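Participant: Structure of the sequence below:
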Amino acid sequence: MPLPSSLSDARAVVFDAYGTLLDVHSAVQRHAAAVGPEAEALSATWRQKQLEYSWVLSLCGRYAPFWTLTERALDHALARHPDVDRAVRPALLEAYRSLDAYPEVASTLEALRAAGLRTAIFSNGDPAMLDAAVRAAGLHPHLDAVLSVEPAGIFKTSPRAYDLVPERLGIGAAGIVFVSSNRWDVAGAAAYGFTPVWVNRAGLPDEYPDLAPARVIRGLDGLLD
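Facilitator: Sure thing, here's the model as predicted:
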């Protein structure tokens, strides 16, 4: 297939996992009846605190596995929403290990590989949780590599974390398109020197004007346009 101009200089397309390939809210949605009317608010708090913990630890020069932060964030969310029965906690955590992929993910990854591009994940997730999630979503056959920040001992958006991608793929930053639904991650990728693409599914207003994405798309299949 002919590549769009935005991918013409790329050798690899690297994706964030959580929120980009995998729907982070699908864990709570799967158990919405048990969670009750605060399901949407609980899921939002869970995600917000999970990310906040990663940023705070990185700024403190500390690191803990992302799964640990995911558990702590859920505990905080349940404390913030005391009407939710805490008995649902194990089911929510189990569901987070097998989040739903967005419907266009597998076909987009296959199309990119058919065009001769390497595909990879680069995520804050630790290797065990990434492996479980990618296998559950059936994405392993469509990926050349699944990379975690864990060897760097620091989360995105630290340049030390992004260093792992060119090191592991053997490709310079200029040859890597980095795709994320998280605007802060897109900013980090832009600052590092990747070609960043923002998957703005929700039509959110832009942030970080000095660290702009090369493209904004509404779904991953927009990469192929």
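Participant: Could you use CA atoms for every contact and neighbour count after this?
Facilitator: OK.
Participant: burial of Asp206, as a residue count?
Facilitator: 12 (other C-alpha atoms under 10 Å).
Participant: In the chain, mark out all the strands, start to finish.
Facilitator: 12-15, 118-123, 145-148, 176-180, 195-199, 215-217 (DSSP state E).
Participant: need the ones you listed in CSV with distance to Arg30 and mean neighbour count, can you?
Facilitator: Formatted as CSV, the strands of the chain follow (distance: least, C-alpha to C-alpha, whole Å; neighbours: other C-alpha atoms under 10 Å):
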stretch, distance to Arg30, mean neighbour count
strand 12-15, 24, 24
strand 118-123, 23, 23
strand 145-148, 25, 22
strand 176-180, 24, 27
strand 195-199, 23, 27
strand 215-217, 27, 17
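Participant: one more to put side by side:
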Amino acid sequence: MRHTAYVFDAYGTLFDVHAAVRRQAERIGPDAQRLSELWRAKQLEYSWIRTMMGAYQDFWSLTEQALDFALASLKIGDASLRADLLSAYWTLDCYPEVPHVLKGLKASGARLAILSNGSPAMLAAAVKSAALDGVIDEVFSVDPVRRFKTDPAVYDLVTMGWRLYPNAVSFQSSNRWDVAGATKFGFRTVWINRSGQPDEYRDFEPALILPSLEGLLTA
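Facilitator: Below is the predicted model of the structure:
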């Protein structure tokens, strides 16, 4: 069933979070993949811990802290590499199908939004770099509520901002934990399982599982 409101997670769903490290892979050497995975894992861990503690810092601060931990763990002390990796995070590559799918949904009359942990400045830069500013109607950052996903207040940004009931929203994320949180909130959810991960959170199942966003045009 086509929806009139499609909301997308940003990092990992629209934008490839591993693109920054991939651009510097030759400089990093054999630890490149491990660095990227650890950077991402700590970035998310810090968001969950700070939400539980009620000690909010914006996502850019957590991104910097997570990279510092990853570099220290792998004993990489190149300051210029750190600067280049952080710079690249502002212009992450979007996945190949993203522009085509979003334009197709937009042409069908749907409203499109991003709902992300990212700070407003991070998201504005990523959207502009990927040339998606012409198709995205609104970008919702967690900054106003000072909490991160999966806090219900984050998902409520969409329903309050667009004055919609949760079940009127189709929410897409590549993060299974994000899908679980959005499902519990009441969104119709689609898990974009790009890497073929096993399912979890089976008590909060998505309405649909797809290997990429492409399937949204026929679902």
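Participant: Drop the TM-score for these two in here.
Facilitator: Once superposed, chain against chain, the TM-score is 0.97 (TM-score structural alignment, normalised by the length of the second structure); 218 aligned residues with a C-alpha RMSD of 0.9 Å.
Participant: rewinding a little: please convert the strands of the first structure to JSON lines, extending it with distance to Thr108 of the first structure.
Facilitator: As requested, these are exported to JSON lines (distance: least, C-alpha to C-alpha, whole Å):
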{"stretch": "strand 12-15", "distance to Thr108 of the first structure": "11"}
{"stretch": "strand 118-123", "distance to Thr108 of the first structure": "10"}
{"stretch": "strand 145-148", "distance to Thr108 of the first structure": "16"}
{"stretch": "strand 176-180", "distance to Thr108 of the first structure": "12"}
{"stretch": "strand 195-199", "distance to Thr108 of the first structure": "13"}
{"stretch": "strand 215-217", "distance to Thr108 of the first structure": "13"}
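Participant: quick one, which of those strands is nearest to Tyr63 of the first structure?
Facilitator: strand 145-148 (12.9 Å; C-alpha to C-alpha).
Participant: what does the closest one rub up against?
Facilitator: For strand 145-148 of the first structure, contacts defined as C-alpha atoms under 8 Å, 6 or more residues apart in numbering pick out 119-127, 130-131, 164-165.
Participant: again with stretch 120-133 of the second structure
Facilitator: Here stretch 120-133 of the second structure makes contact (C-alpha under 8 Å, 6+ apart) with Ala10, Phe15, Trp60, Trp90, Thr91, Leu92, Asp93, Cys94, Pro99, Val139, Ser141, Asp143.
Participant: how about the third one, what's its partner in the first structure?
Facilitator: When you say that, I think you mean Trp60 of the second structure. Taking TM-score structural alignment, the alignment pairs Trp60 of the second structure with Trp67 from the first structure.
Participant: what about its match, neighbour count?
Facilitator: If you count neighbours by other C-alpha under 10 Å, Trp67 of the first structure ends up with 20.
Participant: ok, it - contacts?
Facilitator: Gly125, Asp126, Met129.
Participant: Of those, which are reproduced in the second structure?
Facilitator: Here is what carries over to the second structure from those, by both residues aligned by TM-score structural alignment, their matches' C-alpha atoms under 8 Å: Gly125, Asp126, Met129.
Participant: Filter those residues down to just the ones in helices.
Facilitator: Met129 (DSSP state H).
Participant: Which two among the contacts of strand 145-148 of the first structure are spaced furthest apart?
Facilitator: Across those, no pair lies farther apart than Thr119 and Asp126, at 18.7 Å, counting by C-alpha to C-alpha.
Participant: To what extent does the longest helix along the first structure diverge from the second structure after superposition?
Facilitator: In the first structure, taking DSSP H as the definition, the longest helix is helix 39-59. Here helix 39-59 of the first structure, set against the second structure after superposition, deviates by a mean of 0.2 Å using mean C-alpha distance after the TM-score superposition for the first structure.
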